[in-house]
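J.: here is a sequence with its predicted model. Questions after.
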Amino acid sequence: MNLKINDDLASQLRLLNEWIIASRGVIVSSHVNPDGDNIGSQLALGEYLSSIGKKYLILDEDPLPRHYAFLPNSNQVNRYSDTAIVPKEYDLLIVVDSGDLERIGTVVKVIHPEMKVVNLDHHLSNTRFGQLNIVVEGASSIGEMLYYFFSVNGIGITANIASDLYLSIVSDTGFFRYDSTGTGTHLIAADLIERGIMPNYFHTHVNMMKTLGFIKVLGRSLTRLELYEENSIAFSSIFYGDFQEFPDVDTEGMIEHIGTLDTVSVFCLIKEKREKEYRASLRSKYDIDVAKIAGEFGGGGHKRAAGCQSGSLPLEEFKTKLIDSIKREMRLL
C-alpha cells in the first residue's frame, strides 16, 4: 500500500530508527492513566525492539488496565513502582502520546545526562520536550504514526504489531468516529485487517467487557449530572469514595455517556482518584476547543478531547472556573 508521507517526517522516522539501533538499551513510556493508544503504541515498539534483540523496557507509572490484557504481548507493560531498574543500562527514552514530559509521572526519574529523549506525539499542546520531537498534530493516533515508522524503515508488521497498532488506532479514533479519522487512517486499518485483524474482536474486548463496578460507578455519575447554559454544558463527578468502594474500576469511556444528551455541546467528568485531587476530562461535540480550556489549568489535549487537573483548587472552585471558561468560549462563537 502506497501512503503519502512528507519528506521531513520520513527523515525523522528514519532518524528515530537509527537512534534505536545505535542505543545500548531503550525505555518506552507514556502518560499516566493509560488508554488504548498509549498501550498499543508502546507494545508495538516493544515488539520491534524484541525482534532486533534490543534491550528494552516498557515502563509506566500506572498498571495495565485489565481490558487490554487480551493483547498477546500485554505482559510486557511494567509498572515503575514494581520494577527494579538500573537507568544507566538504557540510553534512549521514547515517550509516546504525551504532551509534556511531566505526564509520564515518576518514570521521569530514569532520565540521566547520557540519555536521549524522543517525543512521539500528536497533541496540539505538545511542549517539544525531546532531543528528537516527532509531533504530527493531524495524526489520528500514535498507532498511525508508528505504521508510517515501520513502513518508512522497511520493518515487517507481525501479527502482534498489527494487533497493537489496531488497538491504538481504534482507541484514539473512537472506532473511526472522531475528526482525526482520515482517509489514511482507514487505509491503514484496511491493511491491518488484511493481515488478520478481526474488528469485532477488538470492539468486544474494548467496549463490551465492563466490570460490575464500572456499571455501578457509571450509574452514580449519571445521577450526579448537572446541566448549565440551557442544558448545553454537562458536568458530573466520580468521588474518592467511589474509587475506594470499587478500587479496580476503569473509568475510560464513561464520559461518553454524559455527552449522549441531545442538547449538550460540551461535557466534563471530574474524577477524584486521590483525596482532594481532581482531574477533569473535557469533551466537545462541535466547535468549542476544549484543549484551549484545559490549557488554562495546565492541561491539554485535542480540540474535542482534553484534560486538566485542579492543582490547589477545591472542587467547587475548580468546577466554577471550568464552567466560566466554557461559557466564555461559547460566547465567542
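T.: Arrived safely, thanks for sending. Numbers count the residues shown, from 1 in each chain.
J.: only C-alpha atoms from now on, for both contacts and neighbour counts.
T.: OK.
J.: who does the strand or helix carrying Glu317 touch, helix- and strand-wise?
T.: Take DSSP states H and E as the rule and Glu317 turns out to sit in helix 315-332. Applying 3 or more C-alpha pairs under 8 Å, 6 or more residues apart in numbering; DSSP states H and E, one finds that helix 315-332 contacts helix 290-295.
J.: now do the buried residues in the helix it packs on.
T.: 290-294 (16 or more other C-alpha atoms under 10 Å).
J.: how many other residues sit next to Gln42?
T.: 32 (other C-alpha atoms under 10 Å).
J.: how close does it sit to Tyr228?
T.: Relative to Tyr228, Gln42 is positioned 39 Å away (C-alpha to C-alpha, to the nearest Å).
J.: and for Lys292?
T.: 20 Å.
J.: and what of Leu332?
T.: For Leu332 relative to Tyr228 (C-alpha to C-alpha), the value is 17 Å.
J.: so which of the two has more stuff around it?
T.: In this view Leu332 and Tyr228 are compared by other C-alpha under 10 Å, and Tyr228 has more residues nearby, 12 against 7.
J.: identify the residues contacting that one.
T.: Ala234 (C-alpha atoms under 8 Å, 6 or more residues apart in numbering).
J.: Ile215 should be in a strand, yeah?
T.: No - looking at Ile215 with DSSP: H, G, I helix; E, B strand; the rest coil, it is helix, so not inside a strand.
J.: what's around it, how many residues?
T.: 14.
J.: now do the strands in the stretch 101-250 of the chain.
T.: Under the criterion DSSP state E, counting those that start in this stretch, strands of the stretch 101-250 of the chain are mapped to 116-121, 132-135, 226-228, 233-238.
J.: Asp60 is nearest to which of those strands?
T.: strand 116-121 (15.3 Å; C-alpha to C-alpha).
J.: other SSEs contacting that closest one?
T.: strand 92-96, strand 132-135.
J.: what is the end-to-end distance of stretch 272-279?
T.: 7 Å.
J.: got it, and stretch 46-56?
T.: Start-to-end, stretch 46-56 (C-alpha to C-alpha) is 7 Å.
J.: now swap in stretch 22-30 and tell me
T.: 22 Å.
J.: buried stuff in the helix or strand that contains Gly46?
T.: Using DSSP H and E, Gly46 maps to helix 36-51. Buried residues in helix 36-51, counted by 16+ other C-alpha under 10 Å: 36-49.
J.: before we go on, here's another structure to hold up against the first:
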Amino acid sequence: MNRFDYVRAGTVAEAVQAFAGAEGSRFIAGGTNLIDLMKYDVERPGRLVDITRLPLDRIEERDGGLRLGALATNAQVAYDARVQSRYPLLANAILAGASAQLRNAASTGGNLLQRTRCYYFYDTATPCNKREPGSGCSAIGGVARIHAIFGTSAHCIATHPSDMCVALAALEAVVQVSGPEGERSIPFAEFHRLPGDSPQTDTTLKPGEIVVAVDLPAREFGPHFTYLKLRDRLSYAFALVSVAAALELDGDRVKTARLALGGVAHKPWRNREAEELLQGKPATRESFQAAADRVVAEAKTQGGPQGNAFKVELARRAIVRGLEQAAAGTPQSISDKRIQ
C-alpha cells in the first residue's frame, strides 16, 4: 500500500480545506470501497481526509420529504421507520445489496461514489481507461459478461455497481454538496455521468466537493413499487440487471411511472420515453412489454461466448416483471430472494 497523509476533519469546512491541501486527496468514511481499491493498488491517494466525525449522520424531515445525511449508514437508512413507510423502494434496494456487516459501515455519500466492479479496473496488469486514461479498454473484446449495454463509449463499457443509487434515481433524489466554491444542489440524474471520452470521471462533482446529504422529494408512490435484482447468486453479488419501478395508478391505468435500471450502464439508467409511454395506459402486461421494448431498443452489446448480449432479453423480462409487481403492489421480497 502506498504511503499517505491522514487528516481527521471536525467540520465540513475543515474537510474541504484539508482536501485541497494535498495532491491526490480522498475523503474516507466507511471505506468499504476505497480501502479495497488501495489494497489492489488501483487508488494511491496522497492524503486521506477522515470525515467520520462530521455531524452528517442524521435523517431529518425536510420540505415534506426526508434529508439523508451523507454519513448515515446504509443500515440506518434502510431500517429507518420513515424510510420504510414512505420510501420502501429505497429501503428494499439497500437491503438487496452487500451484506449486513457492510451495510453497517457503508455510508450514504460513499454509496453514491462507488467505483465500478469491472474485472479489468481492479487488475492493474491490464489496460483500463478508467484507471489510466488513454491506455485502452480491455473489456471491449474481452470478458464482458457483467458490462454495460447502455450509454457506452469506445473508451469504457463499465457499470455502476450500486443498488441504492438505482432507487434514488427512480425517486428523483437531489444531492447536496459543499466545496471550495460553496454549496450547491445536484439533481440525481445529473450526478453520475456516462463515460464518453473521459471514463476516469464518474460524477459531476467539482474538485474538492464533498457530498453532505441526499434529499428525498415529498412525492411518494405508496404500495406500487418493487426493486427486482437479478444476479448470479442469491446473496452478496452485484446485479447483472436490476429494476427499480414505482407507479402511481388511477384506477387500472398508469398515471405516473418511474423506471430505473442497474447493472446495465455507467450510471443508474432511466429512459424517460419509456416512462412517458406508460402514462395513461392500462396497467397490463402488454403496456409493460411495450415500455420494455422501448428501453432495450437502445442496447449495444459485446458479442461472443463471454459477451453480454444475454442482458438485453434479461433486462426486457426484468422490466416487465418489475412493473407487474409494482402494479399489483406485491414488491419483490427482500428475505425470500426467489423471483415471485
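T.: Now that the structure is in, tell me what you want to look at. In this text, all values refer to a predicted model and were calculated from it rather than measured experimentally.
J.: so after superposing, what's the score?
T.: The TM-score (TM-score structural alignment, normalised by the length of structure 1) is 0.23; 139 aligned residues with a C-alpha RMSD of 7.2 Å.
J.: name the nearest of the buried residues of helix 36-51 of structure 1 relative to Leu132 of structure 1.
T.: Distances from Leu132 of structure 1 to the buried residues of helix 36-51 of structure 1, taken by C-alpha to C-alpha, are shortest for Leu45, at 16.4 Å.
J.: quick one, what contacts the closest one?
T.: Val28.
J.: repeat that for 10 Å
T.: Neighbouring residues of Leu45 of structure 1 by C-alpha atoms under 10 Å, 6 or more residues apart in numbering: 28, 51, 56, 58, 94, 96, 143, 146, 149-150, 161, 164-165.
J.: ranking the residues you listed by neighbours, who comes first?
T.: Counting by other C-alpha under 10 Å, top hit in the contacts of Leu45 of structure 1: Gly143 with 34 neighbours.
J.: ok, it touching Leu192?
T.: No - using C-alpha atoms under 10 Å, Gly143 of structure 1 makes no contact with Leu192, being 11.3 Å away.
J.: shared neighbours of these two, anything?
T.: In contact with both Gly143 of structure 1 and Leu192: 161-162, 165-166, using C-alpha under 10 Å, 6+ apart.
J.: count of neighbours near Glu135 of structure 1?
T.: If you look again at residue 135 of structure 1, you'll see it is Val, not Glu. There are 23 residues near Val135 of structure 1, going by other C-alpha under 10 Å.
J.: can you tell me how far the closest residue to Ala100 of structure 2 other than its chain neighbours is from Arg26 of structure 2?
T.: Among residues not flanking Ala100 of structure 2 along the chain, Ala75 sits closest, at 7.6 Å (C-alpha to C-alpha, 6 or more residues apart in numbering). Going from Ala75 of structure 2 to Arg26 of structure 2 by C-alpha to C-alpha gives 24 Å.
J.: how about Ala315 of structure 2?
T.: Ala315 of structure 2 is 35 Å from Arg26 of structure 2, by C-alpha to C-alpha.
J.: okay, those two: which has more neighbours?
T.: Legend: neighbour count by other C-alpha under 10 Å for Ala315 of structure 2 and Arg26, higher for Ala315 (26 against 21).
J.: what's the closest non-adjacent residue to the more buried one?
T.: Ala315 of structure 2 sits nearest to Val241 (C-alpha to C-alpha, 6+ apart), 6.1 Å away.
J.: surely the one you found and Gly322 touch.
T.: No - with contact defined as C-alpha under 10 Å, Val241 of structure 2 does not reach Gly322; the gap is 11.4 Å.
J.: please identify the helix or strand for the residue nearest to Ala100 of structure 2.
T.: According to DSSP H and E, Ala75 of structure 2 maps onto helix 74-78.
J.: helices or strands next to the following helix or strand past that helix in the packing?
T.: Downstream of helix 74-78 of structure 2, the first helix or strand assigned by DSSP H and E is helix 81-86. In terms of contacts (3 or more C-alpha pairs under 10 Å, 6 or more residues apart in numbering; DSSP states H and E), helix 81-86 of structure 2 is packed against strand 59-62, strand 65-69, helix 74-78, helix 88-95.
J.: so what's Glu60 of structure 2 up against?
T.: Glu60 of structure 2 touches 66-69, 82, 215, counting by C-alpha under 10 Å, 6+ apart.
J.: ok, and the most crowded of those residues?
T.: Leu68 (27 neighbours).
J.: check contacts around that residue.
T.: With C-alpha under 10 Å, 6+ apart, Leu68 of structure 2 has these contacts: 56-62, 76-77, 83, 108-109, 175-176, 212-216.
J.: go again with 7 Å.
T.: Listed by C-alpha atoms under 7 Å, 6 or more residues apart in numbering, the contact partners of Leu68 of structure 2 are 58-60, 213-215.
J.: closest to Ala326 of structure 2 among those?
T.: Asp215 (23.2 Å).
J.: the closest one reaches Leu66, doesn't it?
T.: Yes - contact criterion C-alpha atoms under 7 Å: Asp215 of structure 2 and Leu66 qualify, at 5.9 Å.
J.: before we move on, the earlier item: looking at the helices and strands packed on strand 116-121 of structure 1, which is closest to Gln309 of structure 1?
T.: It is, among those and with distance given as C-alpha to C-alpha, strand 92-96, at 20.5 Å.
J.: could you give the angle of that closest one to strand 116-121?
T.: 10 degrees (axes from the mean of the first three to the mean of the last three C-alpha atoms, to 10 degrees).
J.: who's in contact with strand 92-96 of structure 1?
T.: 23, 25-30, 38, 115-121.
J.: nice, that's everything, thank you.
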